[in-house]
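Undergrad: below are the sequence and a predicted model for it; my questions follow.
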Amino acid sequence: MSDPEITREENDSKGRYMLRQEGGTAELTYSRLGGAVIIIDHTAVPDALRGTGAGRRLVERAVADARAEGRKIVPLCPFTKAQIDRTPEWQDVLQGR
């Protein structure tokens, strides 16, 4: 199976990442707080994609984009917070660090 692409949509106040693959679409949503902070509020992974790493890949992409764009992340979503907490190399993008 080929590696599915993560797509991103963003407007002035909100955004989302989507990973489409056989079995459904996983999604991570966020709100923008000015130009320098994103608040990740939800990660949804359909049952068919659970255990495939789809959710983690979405968080990884959000972290990479935050770094590239000079943004910080506030992880309100428990899944995203847990992923960042257990990955020390991602913690530099947390708001307040």
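TA: On my side now, so go ahead.
Undergrad: from here on, just use CA atoms for contacts and neighbour counts.
TA: Will do.
Undergrad: could you point out the longest helix in this structure?
TA: Once the chain is assigned using DSSP state H, the helix that runs over the most residues is helix 54-69.
Undergrad: for that one, packing partners?
TA: strand 14-21, strand 24-33, strand 72-75, helix 78-85 (3 or more CA pairs under 8 Å, 6 or more residues apart in numbering; DSSP states H and E).
Undergrad: structure two is appended below for comparative analysis:
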Amino acid sequence: METELRHEPDLARYTLWQDGRTVGLADYRVTPSEVRFIHTEVDPAHRRQGIAGRLIEFALDDVHARTDLRVVAECSYVEKWIDDHAEYQDLLTRGT
């Protein structure tokens, strides 16, 4: 199974693709000081495979590498993921 993670800035979205199909997405909104993650979704047929976690890790690593903006987790999944991964919590306080 071929897996690809993508940042699609024109859609304000990170996606995870398997075999040419989008199976997970994380939508965000950018403000002058923040990247606000507003929604995460995984195709029901692909849940419980760690897709959402891989997607959020990819997205947060990208935000960290590309910007100095603070991350705001409006999405409850992103909020819990960051809570469970202490090494990403600094993203919540950058630029403040």
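TA: It's in. Bear in mind that the values here come from a model prediction, so they are computed numbers and not experimental data.
Undergrad: drop the TM-score for these two in here.
TA: Overlay of the two chains. TM-score (TM-score structural alignment, normalised by the length of the second structure): 0.85; 93 aligned residues with a CA RMSD of 1.9 Å.
Undergrad: thinking again about what came up before, the longest helix of the first structure versus strand 24-33: what angle between them?
TA: Interaxial angle, helix 54-69 of the first structure versus strand 24-33 (axes from the mean of the first three to the mean of the last three CA atoms, to 10 degrees): 30 degrees.
Undergrad: which of the residues in helix 54-69 of the first structure are buried?
TA: The neighbour-count check on helix 54-69 of the first structure (16 or more other CA atoms under 10 Å) flags 54-56, 58-60, 62-63, 66 as buried.
Undergrad: just give the nearest non-adjacent residue to the residue nearest the centre of the first structure, would you?
TA: Computing the C-alpha centroid of the first structure and ranking residues by CA atoms, centre = their mean puts Val59 first, at 3.3 Å. Spatial nearest neighbour of Val59 of the first structure, excluding adjacent residues (CA to CA, 6 or more residues apart in numbering): Thr80 at 6.3 Å.
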